[in-house]
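S.K.: heads up, no residue letters with this:
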């Protein structure tokens, strides 16, 4: 007996005693989930917190990439601007997650894992999630307009517009959905440069773009394997095959490694140890290590893979140290 059956059966027994079959029938036969036994202000707030997905905020650390690569992050003004960019993206992303869960509520209720999400399960009312999402988006854009550089405000607004378009329609379009999700990572990297007033290398943008595409293709591959015949819960998955997604992540991984090498050689110092060139080794090894999880189909939640894989974390630390040495000694 699954979770939904456990929720529905008590109401079915109840109708046998009350005779109010017409009122309770929709909850027994499908559609909306049974109302939670207790919905208090505390449980709704906790559900909103879960729907905002704070664990996903780790993605927003990408705003620090450009200031770190340029060596300007230690300047107080640059650090403050980058922290503001990080906070704005966290608030905006949380608002988008709330609105996305409202948009996908019916599909999530048919999904074996997503049906336990607070909005899909009924722990958070749809109207509450909708209002909260709108408030968070307005707060992030309004704060950016007042406190941030115009360039950062423009990048954040672009991120919000693309994300909303993705949630409303583009997520059902094959290939376009991959590009939309990958653009979110790229815009985070661009936002760091915009916040700090740092010019971005063309190689930096390409590494971010194709590295993101690599991760997104791996995520879709994991979803395809996990759902199997139930892949219709996401329309775009109907158009993908395992071999096609393997092709996408292989191609994107190759371009990522190539463009990173070009960036590393561009940043190489003519004197001393070429640390940025050396950083190519841990970077490629980390990519290959992550590809092991991609091939297993266990990258449905990339941030969880990164945080729990100690070998990947070690390679990432070595890469970060070599890049830092290249920046500070170059």
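M.R.: Arrived safely. Owing to the predicted nature of the structure, the values given are computational and were not obtained by experimental measurement.
S.K.: all contacts plus neighbour counts: C-alpha atoms, from now on.
M.R.: Will do.
S.K.: Surely residue 219 and residue 295 touch.
M.R.: No: look at residue 219 against residue 295 with Cα atoms under 8 Å: they stay out of range, at 10.5 Å.
S.K.: name the helices or strands packed onto the longest helix anywhere in the chain?
M.R.: Longest helix in the chain, counting residues (DSSP state H): helix 76-103. If contacts are counted by 3 or more Cα pairs under 8 Å, 6 or more residues apart in numbering; DSSP states H and E, helix 76-103 sits against helix 41-51, helix 118-121, helix 126-147, helix 150-168, helix 176-196.
S.K.: between these, which one is nearest to residue 87?
M.R.: helix 126-147 (8.5 Å; Cα to Cα).
S.K.: List the buried residues of the closest one.
M.R.: Of all the residues in helix 126-147, those buried under the rule 16 or more other Cα atoms under 10 Å are 126, 128-130, 132-134, 136-137, 139-141, 144-145.
S.K.: what's the answer for stretch 199-210, then?
M.R.: For stretch 199-210, by 16+ other Cα under 10 Å, it's 200, 203-210.
S.K.: so what's residue 289 closest to, chain neighbours aside?
M.R.: Leaving aside its chain neighbours, residue 289 sits nearest to residue 312 (6.4 Å; criterion: Cα to Cα, 6 or more residues apart in numbering).
S.K.: shouldn't that neighbour be in contact with residue 288?
M.R.: No: if you go by Cα under 8 Å, residue 312 and residue 288 don't touch, sitting 9.4 Å apart.
S.K.: what's the distance between the longest helix of the chain and the middle of its chain?
M.R.: 12 Å (Cα atoms, centre = their mean, to the nearest Å).
S.K.: Taking helix 41-51 as reference, get the angle to it.
M.R.: 110 degrees (axes from the mean of the first three to the mean of the last three Cα atoms, to 10 degrees).
S.K.: Now find how far off-centre stretch 55-65 is within its chain.
M.R.: 9 Å.
S.K.: Can you give the contact residues for stretch 254-263?
M.R.: 201, 203-204, 206-208, 210-211, 277, 280, 284 (Cα atoms under 8 Å, 6 or more residues apart in numbering).
S.K.: was I right about residue 88 contacting residue 144?
M.R.: Yes: at 7.1 Å, residue 88 counts as touching residue 144 under the criterion of Cα under 8 Å.
S.K.: from memory residue 160 sits against residue 90, does it?
M.R.: No: with contact defined as Cα under 8 Å, residue 160 does not reach residue 90; the gap is 11.7 Å.
S.K.: With neighbour numbers in mind, choose between residue 219 and residue 295.
M.R.: Just comparing residue 219 and residue 295: by other Cα atoms under 10 Å the higher neighbour count belongs to residue 219, 20 against 14.
S.K.: now that one: how far from residue 255?
M.R.: Distance, residue 219 to residue 255, using Cα to Cα, to the nearest Å: 18 Å.
S.K.: Repeat that for residue 271.
M.R.: 28 Å.
S.K.: Below is an additional structure, to be compared with the one above:
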């Protein structure tokens, strides 16, 4: 059972929490009906994403066997047979389709379909095309947010779209940077990294982090945002700016090669900053009755 959970990457389901962003920022997180609808969206995306992980491992099985870490994956190590993996893939696709039919709508079906076929193409070919690969990953996060919006009939703002895409791009570029460094250290050549080098990825990360900070600053200074939340929202900039600086410090000063998501789980300072940012929004959205 544990090997099957590893195969479908249950630990990666945390990414699908982006589905809940629309109800959180709209102040409807405590609305039971909308929360349940968002939860169904979370399940839909979790199952479809897991089906893609299976195909990705199936396609890369021979490459993974030669990789010092990926060789331990269930398919590459032979702990799960190819046939069983494909059966599980079909089951997940069927379950996803059933959930969409009973709890989703036309828009959700289209968005999940786009995600599914886009990532199939990514697994077979597109992940070997530099820049396009990270764009696809970032767009996948955006689709999660859109699904959350359509499941609950809530509007996803332009600011949310822009900030989520940029954040996802930072995560994708950071992951590629770690993969590139580790591949060089281990003497491994990967076609998917041919279009990258360390200087490019460092520059790309610096640019996307700068864009994120500027966009967030414009967001919290906009009259609409301050009217919706409170002018105190400007103080959340401290947490965002400090988190970006901390990430860049860990990346460039301490030469950490983990993906940003793994780094967050290991770095207590980043965890504290994210927690304080989250608490600030909970207070501004759900407890600020005098705004």
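M.R.: Yes, it's here. Please read these numbers as outputs of a predicted model, since none were measured by experiment.
S.K.: one step back: pull the contacting residues for the residue nearest to residue 289 of the first structure.
M.R.: Counting by Cα under 8 Å, 6+ apart, residue 312 of the first structure has contacts 286, 289-290, 306.
S.K.: Report the buried members of those.
M.R.: Buried, going by 16+ other Cα under 10 Å: 286, 290, 306, out of those.
S.K.: Quick one: map the second one onto the second structure.
M.R.: Matched to the second structure by TM-score structural alignment, residue 290 of the first structure sits across from residue 247.
S.K.: Run through the residues that contact that match.
M.R.: By Cα under 8 Å, 6+ apart, residue 247 of the second structure lies in contact with 260, 270.
S.K.: cool, the one 3 residues further on as well?
M.R.: The contact partners of residue 250 of the second structure, by Cα under 8 Å, 6+ apart, come to residue 256.
S.K.: ok, now with 10 Å
M.R.: 244, 256-258, 260, 263, 267 (Cα atoms under 10 Å, 6 or more residues apart in numbering).
S.K.: isn't residue 316 of the first structure right next to residue 285, touching?
M.R.: Yes: counting by Cα atoms under 10 Å, residue 285 is a contact partner of residue 316 of the first structure at 9.3 Å.
S.K.: which of these two has more neighbours?
M.R.: A side-by-side neighbour count of residue 316 of the first structure and residue 285, using other Cα under 10 Å, places residue 316 first with 18 against 15.
S.K.: how about the more buried one, what's its match in the second structure?
M.R.: Match for residue 316 of the first structure (TM-score structural alignment): residue 274.
S.K.: Its match: which element?
M.R.: helix 268-286 (DSSP states H and E).
S.K.: ok, now how distant is the alignment partner in the second structure of residue 247 of the first structure from residue 29 of the second structure?
M.R.: Under the alignment (TM-score structural alignment), residue 247 of the first structure maps onto residue 203 of the second structure. According to Cα to Cα, residue 203 of the second structure and residue 29 of the second structure sit 37 Å apart.
S.K.: Could you check which of those two has the larger neighbour count?
M.R.: Taking neighbours as other Cα under 10 Å, residue 203 of the second structure and residue 29 compare with residue 29 leading, 20 against 11.
S.K.: Counterpart of the more buried one over in the first structure?
M.R.: Per TM-score structural alignment, residue 29 of the second structure is aligned with residue 73.
S.K.: Which secondary structure state does that match sit in?
M.R.: coil (DSSP: H, G, I helix; E, B strand; the rest coil).
S.K.: Is it in contact with residue 65, as I believe?
M.R.: Yes: with contact defined as Cα under 10 Å, residue 73 of the first structure reaches residue 65; the gap is 9.3 Å.
S.K.: Need the overlap of contacts for these two.
M.R.: residue 82.
S.K.: which one among the buried residues of stretch 199-210 of the first structure gets closest to residue 231 of the first structure?
M.R.: residue 210 (25.1 Å).
S.K.: Secondary structure element holding whatever residue of the second structure lines up with that closest one?
M.R.: Matched by TM-score structural alignment, residue 210 of the first structure corresponds to residue 166 in the second structure. Element membership for residue 166 of the second structure, per DSSP H and E: helix 158-185.
S.K.: Now do that helix against helix 132-152, angle only.
M.R.: 140 degrees.
S.K.: So for the helix or strand following helix 158-185 of the second structure, what gets flagged as buried?
M.R.: The helix or strand immediately downstream of helix 158-185 of the second structure is helix 198-221, counting by DSSP H and E. Buried residues in helix 198-221 of the second structure, defined by neighbour count with 16+ other Cα under 10 Å: 201-202, 204-205, 208-209, 211-213, 215-217, 219-220.
S.K.: how far is helix 198-221 of the second structure from where the chain is centred?
M.R.: The answer for helix 198-221 of the second structure is 17 Å, by Cα atoms, centre = their mean.
S.K.: average distance between that helix and the first structure?
M.R.: Taking mean Cα distance after the TM-score superposition for the first structure, the mean distance separating helix 198-221 of the second structure from the aligned residues in the first structure is 1.2 Å.
S.K.: So what touches the following helix or strand past that helix?
M.R.: Note on helix 198-221 of the second structure: by DSSP H and E, the next helix or strand toward the C-terminus is helix 223-228. When contacts are defined by Cα under 10 Å, 6+ apart, helix 223-228 of the second structure is touched by residues 25-26, 159, 218-220, 230-234, 284-285, 291.
S.K.: Now the two most distant members of these.
M.R.: Counting by Cα to Cα, the most remote pair of these is 159 and 291, 21.0 Å apart.
S.K.: hmm, back to that, tell me, what's touching residue 312 and residue 288 of the first structure both at once?
M.R.: Joint contacts of residue 312 of the first structure and residue 288 (Cα under 10 Å, 6+ apart) are residue 282.
S.K.: so who does the equivalent of residue 220 of the second structure over in the first structure touch?
M.R.: Counting by TM-score structural alignment, residue 220 of the second structure corresponds to residue 264 in the first structure. Residue 264 of the first structure is in contact with 203-204, 258, 274-280, 323, 326, counting by Cα under 10 Å, 6+ apart.
S.K.: Let's have these in JSON lines, adding distance to residue 98 of the first structure.
M.R.: JSON lines is the format used below for the contacts of residue 264 of the first structure (distance: Cα to Cα, whole Å):
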{"residue": "203", "distance to residue 98 of the first structure": "34"}
{"residue": "204", "distance to residue 98 of the first structure": "31"}
{"residue": "258", "distance to residue 98 of the first structure": "37"}
{"residue": "274", "distance to residue 98 of the first structure": "46"}
{"residue": "275", "distance to residue 98 of the first structure": "43"}
{"residue": "276", "distance to residue 98 of the first structure": "40"}
{"residue": "277", "distance to residue 98 of the first structure": "42"}
{"residue": "278", "distance to residue 98 of the first structure": "42"}
{"residue": "279", "distance to residue 98 of the first structure": "38"}
{"residue": "280", "distance to residue 98 of the first structure": "38"}
{"residue": "323", "distance to residue 98 of the first structure": "36"}
{"residue": "326", "distance to residue 98 of the first structure": "41"}
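S.K.: Thanks a lot, catch you later.
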